[in-house]
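>>> structure here, sequence nowhere to be found:
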């Protein structure tokens, strides 16, 4: 037998079925589509047509059987998932409708532009999913509130991230190190404040540090330079708009383990506050400390840092309204005089949407999850590796 005959017959029957469907002869359309499927059961579109004819006759069970057959043939059949979602929602089978709508919306996200009728259907699905997830969230939050109330800072942040992830309200971010990666350290976006018992001390010096910064900016000389300075020959990229631009400027007090004495001499109170910190001292690598200056209407694009062996501290000094900072899935506002610590090997970005300058003191310390023995090991690793003259700078 010619193997092409059955699909050709299936096409003929499908065409006849479509004519019957348009003529509202739904039972005849179903008969023709079912016969077409008998010739080509691996065509998910034919199963969808069977479902359409049964839907027109109010046969929910038959429609569901045909749609599940279509999905059984092709798990990526978007229209089958869409019709299945509509069917379950119509029958008030909310859990099954939620599952089907989520599948349909996920497939739709990969399709780009869709016809208006389909987009209208998807809009219904988005509303259904949003309302369903809100119902789940309300029930979950009411149940968890007594437990979370008794949790410490770490437990609250971690359990909150768990709930948000389970409810689809956040993404998971991982370390992306441009240089040294230390395995098995927690990939936390912001470090809990309890790790840094000295934070109140440097916060208490905020007014003095800000005063020294303003004095420095009145006559910065060579102290102020663009933070982004790409080597020549690098193709255009996300940093090009900031390259050699003072839109994001920096005044370094320490840079890769080397003190910038002219700036330190002009900022003695800042220098003293930094000297009191438990910084990592690795020649040619750390610590670094600088005043970060972001001009109005400037955006620092999302990026990742060099190594997860450190924590980056921000001490906000001048923060007009309209400034923000995101690490991973958590966004925070800077508040003058309130320091925070984060892992810069997790994607982060910053912006100043105001009409005024934003200024932050930025410096690094050890990742608090490293033990003293591990800190010593890292220092010795770099000492030995750098002594060969072969070790990369990062």
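Perfect, I can see it now. Fair warning: this is a prediction, and the values are worked out from it, not measured in the lab. Numbers count the residues shown, from 1 in each chain.

>>> could you use CA atoms for every contact and neighbour count after this?
OK.

>>> so residue 270 makes contact with residue 208?
Yes - Residue 270 lies in contact with residue 208 (CA atoms under 8 Å); the separation is 7.4 Å.

>>> between these two, who's got more neighbours?
More neighbours surround residue 270 than the other of residue 270 and residue 208, with 23 against 14 (other CA atoms under 10 Å).

>>> which SSE is the closest residue to the more buried one other than its chain neighbours in?
What sits nearest to residue 270 in space, not counting adjacent residues and going by CA to CA, 6 or more residues apart in numbering, is residue 209, at 5.3 Å. Assigned by DSSP states H and E, residue 209 belongs to helix 206-218.

>>> got another one to weigh against that:
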């Protein structure tokens, strides 16, 4: 770059700062013919062109920058603004989203473009709402919850969550967050025993013994990275733990133990069954996490419900309601929160995934028992 070219470029920049956009455009256009493309402030030329009403030339300048640097946040945001002004909302959305993605990936957004980045986020949110309304108005009421979720995913109003077990993944199982109670005939006799189970809970609580914090330290293991460690806000009364019956608790609650016999719980030495009352105090929050396996489902039989107490599995949130079990895949990210003033208690146990065949269950039982017995 010659000294004369550098001087003309600096004079054009000064003109832009003085808001003399016509002179800035003239000087920047001349500079564009003289300086190397990678040294040219294309975003500045685009701004000057747009300020004088020449959006086509502004777009051409931004395309020069993006040809050199396809993920330039400032250029993507400016191009989105021009396309929005032209009324091409879908193209504006695409450029805004690319800028947001780049910023999220660690790209540096110029400080002067922070406001534009905020506008881009608001624009995308509004676009998603418009799109969702268009789909609803055109298609009508979805016939099933699955179709409704598909439409929400298409409109960007829900996120996709998949199985991510922390220890063992069994392939080719359906990616379902919740299962419905009517899919499991064995739940009917369990629910018939609900009054007796509720009476047993009341008796145990009256004796003030048996519940202990769910998250506890294990001998010779690192402390769990869980803020509910040793916290009775989330506590358990165990019936089966790591495949062993807790005899004292089982003797106190014969109706609950009889009800559990109806469920297809895995029987794996050193590991399963697993069953307990899970109690969540007001204000308690079980942070998002994934279960160890995707070969099981977790079942909750509500023994005592509480208002404002919710379970989120993936992108779906449900409340515990009287007489309505919740069955879900805990290998999908999930969390629970008691936002009310009552104590929530459920009977929690695991069952085999219904899609796993008997011969596969036998093989997995042997595998998991072998793993449990391995001492390193």
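It's in. Note that the structure is predicted; figures quoted are calculated from it, not measured.

>>> any idea what the TM-score comes out to?
Superposed pair, TM-score by TM-score structural alignment, normalised by the length of structure 2: 0.90. Supporting alignment: 374 aligned residues with a CA RMSD of 2.6 Å.

>>> what span of structure 2 lines up against the helix holding residue 209 of structure 1?
Using TM-score structural alignment, helix 206-218 of structure 1 corresponds to residues 194-206 of structure 2.

>>> that stretch: which residues count as buried?
For stretch 194-206 of structure 2, a neighbour-count test (16 or more other CA atoms under 10 Å) marks 194, 196, 197, 198, 200, 201, 204 as buried.

>>> now do the strands in the stretch 51-200 of structure 2.
Here the stretch 51-200 of structure 2 has its strands, by DSSP state E, counting those that start in this stretch, at 178-179.

>>> in the stretch 201-350 of structure 1, which spans are strands?
With DSSP E, counting those that start in this stretch, the ranges of strands along the stretch 201-350 of structure 1 come out as 224-226, 248-255, 258-259, 289-294, 298-303, 310-318, 323-327, 330-332, 340-342, 348-352.

>>> turn those into a markdown table, columns for mean neighbour count and distance to residue 125 of structure 1.
A markdown table is the format used below for the strands of the stretch 201-350 of structure 1 (neighbours: other CA atoms under 10 Å; distance: least, CA to CA, whole Å):
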| stretch | mean neighbour count | distance to residue 125 of structure 1 |
| --- | --- | --- |
| strand 224-226 | 18 | 48 |
| strand 248-255 | 22 | 43 |
| strand 258-259 | 17 | 58 |
| strand 289-294 | 23 | 42 |
| strand 298-303 | 17 | 31 |
| strand 310-318 | 23 | 42 |
| strand 323-327 | 19 | 30 |
| strand 330-332 | 13 | 27 |
| strand 340-342 | 22 | 37 |
| strand 348-352 | 20 | 32 |
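
>>> for those, which one sits closest to residue 282 of structure 1?
Among the strands of the stretch 201-350 of structure 1, strand 258-259 comes nearest to residue 282 of structure 1, with 9.5 Å by CA to CA.

>>> the strands of the stretch 201-350 of structure 1: which one's closest to residue 34 of structure 1?
Residue 34 of structure 1 sits nearest to strand 330-332 of all the strands of the stretch 201-350 of structure 1, at 52.5 Å, using CA to CA.

>>> which part of structure 2 matches the closest one?
Matched against structure 2 by TM-score structural alignment, strand 330-332 of structure 1 falls on residues 316-318.

>>> contacting residues around the matching stretch?
177, 310, 311, 312 (CA atoms under 8 Å, 6 or more residues apart in numbering).

>>> if we use 7 Å, what do you get?
310, 311, 312 (CA atoms under 7 Å, 6 or more residues apart in numbering).

>>> how about stretch 142-161 of structure 2?
Residues from elsewhere that reach stretch 142-161 of structure 2 (CA under 7 Å, 6+ apart): 128, 131, 132, 314, 315, 332.

>>> which non-adjacent residue is nearest the last one?
In this case it means residue 332 of structure 2. Excluding its sequence neighbours, the residue lying closest to residue 332 of structure 2 (CA to CA, 6+ apart) is residue 163, at 4.6 Å.
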